[in-house]
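Chemist: got a structure for you, letters missing:
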């Protein structure tokens, strides 16, 4: 890490503090995060027309709604996150091999701070919703590889090389 790298949510006394973004200029910021959920081939075999039907509703459609709702409420869940009025939030779910699905959450805002936490929260909540709705079928479901894929706007852009 460079010498200039430091934790941003600590004040000079080392105490927790919200980052002051008052002097920043608003810019368009986009962040994309991804989670992978390994359901297993047995659960994947139950999929019909690209989704898993349940009494609670289609699993993936419900997870998409939950992911968007989670992204919108990130500041209520993660201490010191600024509340953001998202311009857009999209959650997609696609099959990833014979036993897993890939969730992607893209959050967009025109503001003074980034939306990485919103994208990560959206992907995570969607993954947890899939787990919750499928756990009656198996407790061997694995949520893995939740990560930031890219972000633009702000001080520097980021794109995961993988």
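Modeler: Happy to help now that I have it. Everything numeric in this text was worked out from a predicted model, so none of it was measured.
Chemist: Please make it C-alpha for all contacts and neighbour counts, starting now.
Modeler: Fine.
Chemist: how many other residues sit next to residue 57?
Modeler: Residue 57: 12 surrounding residues under other Cα atoms under 10 Å.
Chemist: What of residue 92?
Modeler: Residue 92, neighbours per other Cα under 10 Å, totals 17.
Chemist: Just to be sure, it is in a strand?
Modeler: Yes. Residue 92 forms part of a strand when assessed by DSSP: H, G, I helix; E, B strand; the rest coil.
Chemist: What sits closest to it if chain neighbours are left out?
Modeler: Spatially, and ignoring its direct neighbours in sequence, residue 92 is nearest to residue 104 (5.3 Å; Cα to Cα, 6 or more residues apart in numbering).
Chemist: you'd agree the one you found is in a strand?
Modeler: Yes. Assignment of residue 104 by three-state DSSP places it within a strand.
Chemist: The protein: strands as residue ranges?
Modeler: Using DSSP state E, the strands of the chain run over residues 27-38, 88-95, 100-111, 142-152, 158-159.
Chemist: So which of the ones you listed is nearest residue 81?
Modeler: Counting by Cα to Cα, residue 81 lies closest to strand 100-111 out of those; the figure is 13.3 Å.
Chemist: how far off strand 27-38 does the top helix by length along the chain point, in degrees?
Modeler: In the chain, with assignment by DSSP state H, the single longest helix is helix 116-134. Counting by axes from the mean of the first three to the mean of the last three Cα atoms, to 10 degrees, helix 116-134 lies at 30 degrees to strand 27-38.
Chemist: Show me what counts as buried in helix 116-134.
Modeler: 116-131, 133-134 (16 or more other Cα atoms under 10 Å).
Chemist: Please apply the same query to stretch 137-154.
Modeler: Buried, per 16+ other Cα under 10 Å, within stretch 137-154: 141, 143, 146, 147, 148, 149, 150, 151, 152, 153, 154.
Chemist: try this one side by side with the last:
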């Protein structure tokens, strides 16, 4: 039986009221590839819209907090932590984004971590598109998750 379909065949939000609260952690990643010029300007703080990675950090956290507003079947959850990390890779002219989300609750935080990475990447694109419209956001995926009935997952 499909968990997100009701008896009439319509979409529904899964009832998690009987599940136990557990500590849950999810780590996700995304990559944004850009021109060397953009990567250098980000590093040197020369993007006219401001400090790109600081803004992307806040945007990613806001994205994680608002995941249920954008993904219809996601439950509202109480995040107890959200952090992002950025790694500049000069060999591939890209920035790798990592998001770690934590909660104490009845459902996982995978979608929040994935959303955090996606929103951070989109923010970098938005802040740098005047210089490079060919930036590519790719390789967004879950790296690992812990907690809950399904246990641990590692990519």
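Modeler: Good, I have the coordinates. On a predicted model such as this, the values are computed, not experimentally measured, just so you know.
Chemist: picking up where we left off before, Provide a list of residues in contact with the residue nearest to residue 92 of the first structure.
Modeler: Shown in contact with residue 104 of the first structure (Cα atoms under 8 Å, 6 or more residues apart in numbering): 32, 33, 34, 35, 90, 91, 92, 93, 123.
Chemist: so how far is residue 114 of the second structure from the residue nearest to residue 155 of the second structure when sequence neighbours are not counted?
Modeler: Counting by Cα to Cα, 6+ apart, residue 155 of the second structure lies nearest to residue 143, which is 5.0 Å off, once chain neighbours are set aside. Distance of residue 143 of the second structure to residue 114 of the second structure, computed by Cα to Cα, to the nearest Å: 10 Å.
Chemist: How about residue 78 of the second structure?
Modeler: 16 Å.
Chemist: Can you tell me what residue 18 of the second structure aligns to in the first structure?
Modeler: By TM-score structural alignment, residue 18 of the second structure lines up with residue 23 in the first structure.
Chemist: Map residue 136 of the first structure across to the second structure for me.
Modeler: Counting by TM-score structural alignment, residue 136 of the first structure lines up with residue 130 in the second structure.
Chemist: To clarify, my last question referred to residue 79 of the first structure.
Modeler: Matched to the second structure by TM-score structural alignment, residue 79 of the first structure sits across from residue 72.
Chemist: Isn't residue 21 of the first structure up against residue 82?
Modeler: No. With contact defined as Cα atoms under 8 Å, residue 21 of the first structure and residue 82 do not form a contacting pair (9.3 Å).
Chemist: and those two? which has more neighbours close in?
Modeler: More neighbours surround residue 82 than the other of residue 21 of the first structure and residue 82, with 19 against 12 (other Cα under 10 Å).
Chemist: Let me see the contact set for that one.
Modeler: With contact taken as Cα under 8 Å, 6+ apart, residue 82 of the first structure is in contact with 18, 75, 113.
Chemist: Apply 6 Å and report the result again.
Modeler: By Cα atoms under 6 Å, 6 or more residues apart in numbering, the contact list for residue 82 of the first structure reads residue 75.
Chemist: got it, and residue 82 of the second structure?
Modeler: 100, 101.
Chemist: Tell me how far it lies from residue 91 of the second structure.
Modeler: Residue 82 of the second structure is 28 Å from residue 91 of the second structure, by Cα to Cα.
Chemist: for residue 59 of the second structure, same thing?
Modeler: 26 Å.
Chemist: neighbour-wise, which of those two wins?
Modeler: residue 59 (21 against 7).
Chemist: Now which residue in the first structure aligns to the more buried one?
Modeler: With TM-score structural alignment as the criterion, residue 59 of the second structure lines up with residue 66 in the first structure.
Chemist: Centre of the chain to stretch 115-125 of the second structure, how far?
Modeler: Offset of stretch 115-125 of the second structure from its chain centre (Cα atoms, centre = their mean, to the nearest Å): 7 Å.
Chemist: residues contacting the aligned residue in the first structure for residue 89 of the second structure?
Modeler: Superposed on the first structure with TM-score structural alignment, residue 89 of the second structure falls opposite residue 96. The contact partners of residue 96 of the first structure, by Cα under 6 Å, 6+ apart, come to residue 102.
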